[in-house]
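*Asks:* here's my sequence, what's the structure:
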Amino acid sequence: MTNLSSACAVNDVAGDVLLTRAYPAPSHPYRTPFQRDRERIVQARAFRRLAGKTQVFTSRASDHFRSRLTHTIEVAQIARAVACALGLNEDLAETLALVHDIGHPPFGHAGERALDRCLQKHGRRFDHNLHALRITEHFEQRYAAHRGLNLTLGVREGIVKHSKDYSAEQYPELACYFLDQAPPLEAQIIDLADEIAYLTADLDDGVESGLLEISHVRTNVEILARCFQIVERDHIGLAEKFLFHEALQLMQNTLTNDLIANTRANLSAAKLTSLSAVRAHKARVATFSALVESERLQEKRYLYDTLYTCEALEIEHAKAEEVVTALFEFWMENPEELPEGYGEEVKAEGLARVVADYIAGMTDAYILLQYAHIKRNPRLVRR
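*Replies:* Predicted coordinates for the structure are as follows:
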């Protein structure tokens, strides 16, 4: 099959600028710039901490549930497969997948919502994409000559733009990331690889937890039902749980194959044959087909209605929000209790941002230890 997108990959002359770094770095004899970025991310402390952060279920519930780290690895596998099939730069796609969730705080989306609400009271917002950029540019300290990981411009742009668009008017500090242009295809596929990974994994973990039943999933999720019917026909007599696992794998492949085929069709229909043409295209090129997109939305609604907002998880979410909010308020009222050395950061960034940064870097287990500590502290203001 003709590879329609090879000229659109970040490996042509137009993509050379994306290899630049904020600080000069000598070339490596056998590793590409994006391979080096990948390894810098994997060796970062913030990346390792993803092992202790919630995806959907806290690790305290079961060692078998996905953490933010195992989810990230699954996204990277899918992203690299899609990039390979489309003739894109696989190293860039994999690197962006590995870094895409590095800015998430503890307790998953519940923790992020709580942190954002806390910051809004001080005229700020919490955005995990922009926090990921702050981590890689400022907080990680691996080099003697500068702060940050000194990632290539291509990776930094992808961190910012893989899942949403930012306007130059609202975010002038991001002007260097080509905000008036679409991101390269390597960045565009990350958000959809993320969707494929969690749509599959959350059904798996939901059934494993006992909160979802296979029969109910089959009745209400069309794409899974279709896949289950196929594997049931091919594996007569197999136990339901094994059929379910086979159906999940087929569903993931179905979503991945559709993304590849539809993106290739979009490139052909719009006659996009270069990176600059992709950048100038008004709409994102990496998309699912209309049928699969409708099935994706149906499954996503199902997961929200039956899993993410179920009573058991809502109790966890409420606890997460209580912990994040109490700690934020405690350190806002008692900044001297922050770790030594944060004073200069407070002068530069303001107390609210520094407190949010400190909390966002914590694992689930560590933030609970901090909460237990301040619960015993009489200076904690109870609301």
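*Asks:* CA atoms for contacts and neighbours, from now on please.
*Replies:* Noted.
*Asks:* after the helix or strand harbouring F328, which helix or strand is next?
*Replies:* Here F328 sits within helix 311-333, counting by DSSP states H and E. Using DSSP H and E, the helix or strand that follows helix 311-333 towards the C-terminus is helix 343-349.
*Asks:* show me what that next one is packed against.
*Replies:* On a contact count with 3 or more C-alpha pairs under 8 Å, 6 or more residues apart in numbering; DSSP states H and E, helix 343-349 meets helix 351-360.
*Asks:* run through who's touching the helix it packs on.
*Replies:* Residues outside helix 351-360 that contact it (C-alpha atoms under 8 Å, 6 or more residues apart in numbering) are 103-106, 115, 119, 122, 124, 126, 131, 324, 327-328, 331-332, 335, 342, 345-346, 367.
*Asks:* what secondary structure does P106 sit in?
*Replies:* coil (DSSP: H, G, I helix; E, B strand; the rest coil).
*Asks:* burial count for it?
*Replies:* By the criterion of other C-alpha atoms under 10 Å, P106 has 30 neighbours.
*Asks:* please look at it and K53 and confirm they touch.
*Replies:* Yes - in this structure, P106 is within contact of K53 by C-alpha atoms under 8 Å, at 5.2 Å.
*Asks:* let's compare: structure for the following, please.
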Amino acid sequence: MLFARQDLLAQEDGHLAPYAVRSSQTRGRAYPEPESRYRTPFQKDRDRVNHTTAFRRLQYKTQVFVNFEGDYYRTRLTHTLEVAQVARSIARALGLNPDLTETIALAHDLGHPPFGHAGEAVLNELMREHGGFDHNKQSLRIVTHLEKRYPGFRGLNLCWESREGIIKHETRYTLPEAEGYEPHLRPSLEAQIVNLADEIAYYAHDLDDGLRSGLLRPPQLGEVELLRDLLGELGLRPEGLEELGRRVFIRELLGLLITDTIHATHQILQAHRIESPEAVRHHPGPLAGYSPGLTQQLEHLRAFLYENFYQHPYVVRQVGKSRFVLERLFAAYTQEPRVLPREVQKAAQEEGIHRAACDYIAGMTDRFALDEYARLFEPGFYR
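*Replies:* Below you'll find the predicted structure:
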């Protein structure tokens, strides 16, 4: 038995919740083109994101630890894959469109520069007089302009809903600027789920990497109510937490957060009688969320990670190094554009040297940025 695109669209119509975005109702692509014979439009979007150069580069971009610091720490790519897994699990339980959800999840960090959030802050500061830098905008810029894979248009020509979900990716620290994508309205529930999945993945894998690295010590877990209670339920003692116990603990924490999000979001949707994608968009606030009790506990976990992990002296030193490298690269490129590759020099003629240099740096992996610094500033380095 074969399932062609029309069969898959019919399956969506029959099985998705009324508030889910259906592929058959997409607002379409910027450039008309034939759809796939055996894929829905959002499945096609997902596959296009997977095959981009920007997606592959995430393998060598910082999550918390710079790429060369160890083979087992999360990178920006493994973080993205974990976000996609969490988001799919939540989306399926709520009857949402898993393909649109996965597309947004896989694309949400394409625009991250080398060295993680520290790199983003540096580029935003350097570009202050030239339009700034924001990784959400850069992700959209990649899929609409920078990736060159098709003869008829620039970018990936994704569906409107996929592009909207990328530009409206929201965290508690940043609110998106979504000019051209109905900024006065909320994004789809699929996009809202990706926002939460991003947080959930951070909580679990940053805690895991902190413990694995030794920057966080198991006895410290008892300082956080959520972690202390979960350890007790699992019969684990913080001071005696070994590798297998840590893996069980992180897995159960992830499951707890996912389950709470499913139940809490379902209750919110029922309470507000949300019965269509339009009702989602016009609702005054986000509809995806945690239960009130877990929300408060996560505030404590966030503060714990910030104080004991993100602000650990070792991490802060690496942030300082990355700032120095990116500032020197940006200065070298903007002061002497001839050191840039020919295609970047050509882009500078069209868009200005500052934006072209910023795009070039943002696309670098950690390793390439460090090698490029050595090529420019270290005598005897010719690789």
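*Asks:* which part of structure 2 matches the helix holding F328 of structure 1?
*Replies:* Matched against structure 2 by TM-score structural alignment, helix 311-333 of structure 1 falls on residues 313-335.
*Asks:* quick check: buried residues in that stretch?
*Replies:* For stretch 313-335 of structure 2, a neighbour-count test (16 or more other C-alpha atoms under 10 Å) marks 319, 322-323, 325-326, 329-330, 332-334 as buried.
*Asks:* and it against structure 1, how far off on average?
*Replies:* Compared with structure 1 after the fit, stretch 313-335 of structure 2 shows a mean deviation of 0.5 Å (mean C-alpha distance after the TM-score superposition for structure 1).
*Asks:* which residues are contacting that stretch?
*Replies:* By C-alpha under 8 Å, 6+ apart, the list of residues contacting stretch 313-335 of structure 2 reads 64-66, 115, 118-119, 122-123, 126, 309-310, 339-340, 353-354, 357-358, 361, 369-370, 372-373.
*Asks:* now list the buried members of the contacts of helix 351-360 of structure 1.
*Replies:* Buried among the contacts of helix 351-360 of structure 1 (16+ other C-alpha under 10 Å): 103-106, 115, 119, 126, 131, 324, 327-328, 331-332, 335, 342, 367.
*Asks:* which residue in structure 1 aligns with F68 of structure 2?
*Replies:* F68 of structure 2 maps onto R60 in structure 1, by TM-score structural alignment.
*Asks:* and for L257 of structure 2?
*Replies:* In structure 1, L257 of structure 2 lands on L255 (TM-score structural alignment).
*Asks:* what does S89 of structure 2 give?
*Replies:* By TM-score structural alignment, S89 of structure 2 lines up with A81.
*Asks:* repeat for I167 of structure 2
*Replies:* By TM-score structural alignment, I167 of structure 2 lines up with V160.
*Asks:* over to E378 of structure 2?
*Replies:* Per TM-score structural alignment, the equivalent position to E378 of structure 2 in structure 1 is R376.
*Asks:* can you check G363 of structure 2 too?
*Replies:* Checking TM-score structural alignment: G363 of structure 2 goes with G361.
*Asks:* thinking again about what came up before, distance of the match of I167 of structure 2 from Q188 of structure 1?
*Replies:* Distance, V160 of structure 1 to Q188 of structure 1, by C-alpha to C-alpha, to the nearest Å: 11 Å.
*Asks:* repeat for E316 of structure 1
*Replies:* 32 Å.
*Asks:* could you say which helix or strand holds E190 of structure 2?
*Replies:* helix 189-213.
*Asks:* what range in structure 1 matches that helix?
*Replies:* With TM-score structural alignment as the criterion, helix 189-213 of structure 2 aligns to 185-209.
*Asks:* now the residue nearest the centre of structure 1: which helix or strand?
*Replies:* With distances taken as C-alpha atoms, centre = their mean, the residue of structure 1 nearest its centroid is D101 (3.3 Å). Under the criterion DSSP H and E, no helix or strand holds D101 of structure 1.
*Asks:* ok, the counterpart of it in structure 2 to L329 of structure 2 distance?
*Replies:* Using TM-score structural alignment, the partner of D101 of structure 1 in structure 2 is D109. Distance of D109 of structure 2 to L329 of structure 2, computed by C-alpha to C-alpha: 22 Å.
*Asks:* what does stretch 124-142 of structure 2 rub up against?
*Replies:* 54, 107-113, 120, 123, 155, 163, 166-169, 176, 327, 330, 354-355, 358.
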